[in-house]
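Trainee: My questions are about this predicted structure, shown below with the sequence.
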Amino acid sequence: MKRRRFLPLAAVALSGCLGARDESGPRTPPLTPKGGPTPEGGRNLRIVDAVPREGEDGSLVFAVTVENTAASSQRDTLVGIATVQGESGSTEYEARRQVSLDGNTEAEFDLVFDVAYEQWAGNGGISYGWQGQL
């Protein structure tokens, strides 16, 4: 008798779990055909990685890796703003670089700032992106 009472309760409990799966496909479907993030601002050029380093002349260099997710060649302008905190406030340094990539390729581009790496390191920050986004 106890089994007969348990079976209807189990069916009700399981139906709630199965009901959540009525939708087809994954809960978070891929955003692009490759499953990666949507290109920034509808652009086919995507910033993959960015690393600050010291240039040969001691200047601040920001190495930005860019990927072209389109089949055709794409162009855009990378913009970086380095901020250095000093005793009298903060100073901003801007660097721009025109980027052109063939379809489905990836490359690294340097943004070179007119400030010494040593002056920036530990006292500053960098914001970067595509022209019109900063």
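Mentor: Received the coordinates, thanks.
Trainee: all contacts plus neighbour counts: C-alpha atoms, from now on.
Mentor: OK.
Trainee: Would you confirm that residue 49 contacts residue 62?
Mentor: No: with contact defined as C-alpha atoms under 8 Å, residue 49 does not reach residue 62; the gap is 10.2 Å.
Trainee: next helix or strand past the lengthiest helix in the chain?
Mentor: The single longest helix within the chain, with elements called by DSSP state H, is helix 2-19. Downstream of helix 2-19, the first helix or strand assigned by DSSP states H and E is strand 45-54.
Trainee: What residues sit buried inside that next one?
Mentor: Of all the residues in strand 45-54, those buried under the rule 16 or more other C-alpha atoms under 10 Å are 45-47, 52-54.
Trainee: any idea which of those is the one closest to residue 4?
Mentor: residue 46 (60.0 Å; C-alpha to C-alpha).
Trainee: Would you mind confirming that that closest one is in contact with residue 69?
Mentor: Yes: with contact defined as C-alpha under 8 Å, residue 46 counts as touching residue 69 (7.4 Å).
Trainee: which residues do the two both contact?
Mentor: residue 39 (C-alpha atoms under 8 Å, 6 or more residues apart in numbering).
Trainee: Let's have the buried residues of strand 45-54 in TSV, adding distance to residue 4.
Mentor: Shown next, in TSV, are the buried residues of strand 45-54 (distance: C-alpha to C-alpha, whole Å):
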residue	distance to residue 4
45	62
46	60
47	61
52	69
53	71
54	75
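Trainee: Among these, which one sits closest to residue 92?
Mentor: Closest to residue 92, out of all of those and judged by C-alpha to C-alpha, is residue 52, at 15.8 Å.
Trainee: check contacts around that closest one.
Mentor: Listed by C-alpha under 8 Å, 6+ apart, the contact set of residue 52 reads 60-63.
Trainee: one more structure, for comparison:
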Amino acid sequence: MQRRQFLSLTAVGLGGCVSASDGSGPRNPPTTPEDGEPVQDTRSLRIVDAVPREGGDGALVLVVTVENTASGTRSDQLVAKATVETDDGTTEYETSREVSLDAGVEAEVELSFDITYEAWTSGGGLSYGWDDQL
């Protein structure tokens, strides 16, 4: 869990758990793959923050702040998964949205789930990241 997210969720007193996959990778990633070419990270969209909230219809909504650090427009698929523990087991809900930002722009992206915020806060988890990382 990212510290900023943990602190903001603790202050609100949420029962759910939030985690992100922002593509930062391992602390010591390999510098050269087997074919000898250096690894290059071309992703320029960066997840800055994410906060779950209740939508107007009572649904769980994840508000994700994303920024484009590139010198041109970039697009990627943002994915989020919510899990809820019930007496019958774990149920998973997934949502996604295409994000496209101009160079140097920061924006909030809302991802809505087909589950109520109340049901999620009573024992759910939440993870999010880019399509190929989650």
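Mentor: It's in. Keep in mind that what you see is a predicted model, and the values were worked out from it rather than measured.
Trainee: Mind checking the TM-score on these two?
Mentor: After superposition, the two chains reach a TM-score (TM-score structural alignment, normalised by the length of the first structure) of 0.69; 96 aligned residues with a C-alpha RMSD of 1.2 Å.
Trainee: re the thing from before, what about the second structure, which of the contacts of residue 52 of the first structure hold up?
Mentor: Retained in the second structure: 60-63, out of the contacts of residue 52 of the first structure (criterion both residues aligned by TM-score structural alignment, their matches' C-alpha atoms under 8 Å).
Trainee: which one is residue 81 of the second structure nearest to, not counting chain neighbours?
Mentor: Leaving aside its chain neighbours, residue 81 of the second structure sits nearest to residue 94 (4.4 Å; criterion: C-alpha to C-alpha, 6 or more residues apart in numbering).
Trainee: Surely the one you found is within a helix?
Mentor: No: according to DSSP: H, G, I helix; E, B strand; the rest coil, residue 94 of the second structure belongs to no helix; its state is strand.
Trainee: pretty sure it contacts residue 78?
Mentor: No: with contacts defined as C-alpha under 8 Å, residue 94 of the second structure does not count as touching residue 78, sitting 10.8 Å away.
Trainee: The two: which is more packed in?
Mentor: residue 78 (22 against 16; other C-alpha atoms under 10 Å).
Trainee: pretty sure residue 94 of the first structure contacts residue 113?
Mentor: Yes: the criterion here is C-alpha under 8 Å, and residue 94 of the first structure meets it with residue 113 at 6.6 Å.
Trainee: what touches both of those two?
Mentor: What both residue 94 of the first structure and residue 113 touch, as defined by C-alpha under 8 Å, 6+ apart, is the set residue 82.
Trainee: ok, back up a step: let me know the closest of the kept ones among the contacts of residue 52 of the first structure to residue 85 of the first structure.
Mentor: residue 60 (14.7 Å).
Trainee: where's the alignment partner in the second structure of the closest one, which helix or strand?
Mentor: Alignment note: residue 60 of the first structure maps to residue 60 in the second structure; criterion TM-score structural alignment. Assessed by DSSP H and E, residue 60 of the second structure sits inside strand 59-68.
Trainee: That strand packs against which elements?
Mentor: In terms of contacts (3 or more C-alpha pairs under 8 Å, 6 or more residues apart in numbering; DSSP states H and E), strand 59-68 of the second structure is packed against strand 45-54, strand 106-116, helix 117-121.
Trainee: Next, the mean deviation of it compared to the first structure.
Mentor: Once fitted to the first structure, strand 59-68 of the second structure is off its aligned match by 0.2 Å on average (mean C-alpha distance after the TM-score superposition for the first structure).
Trainee: Over to stretch 78-86 of the second structure?
Mentor: On superposition with the first structure, the mean distance recorded for stretch 78-86 of the second structure (mean C-alpha distance after the TM-score superposition for the first structure) is 0.3 Å.
Trainee: what comes into contact with that stretch?
Mentor: 90-99, 111, 113, 119-120, 123-131, 134.
Trainee: Of those, select the buried ones using a PyMOL command.
Mentor: Remark: buried members of the contacts of stretch 78-86 of the second structure, expressed as a PyMOL selection using 16+ other C-alpha under 10 Å:
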select buried, resi 94+96+97+99+111+113+119+120+124+125+126+127+128+129+130
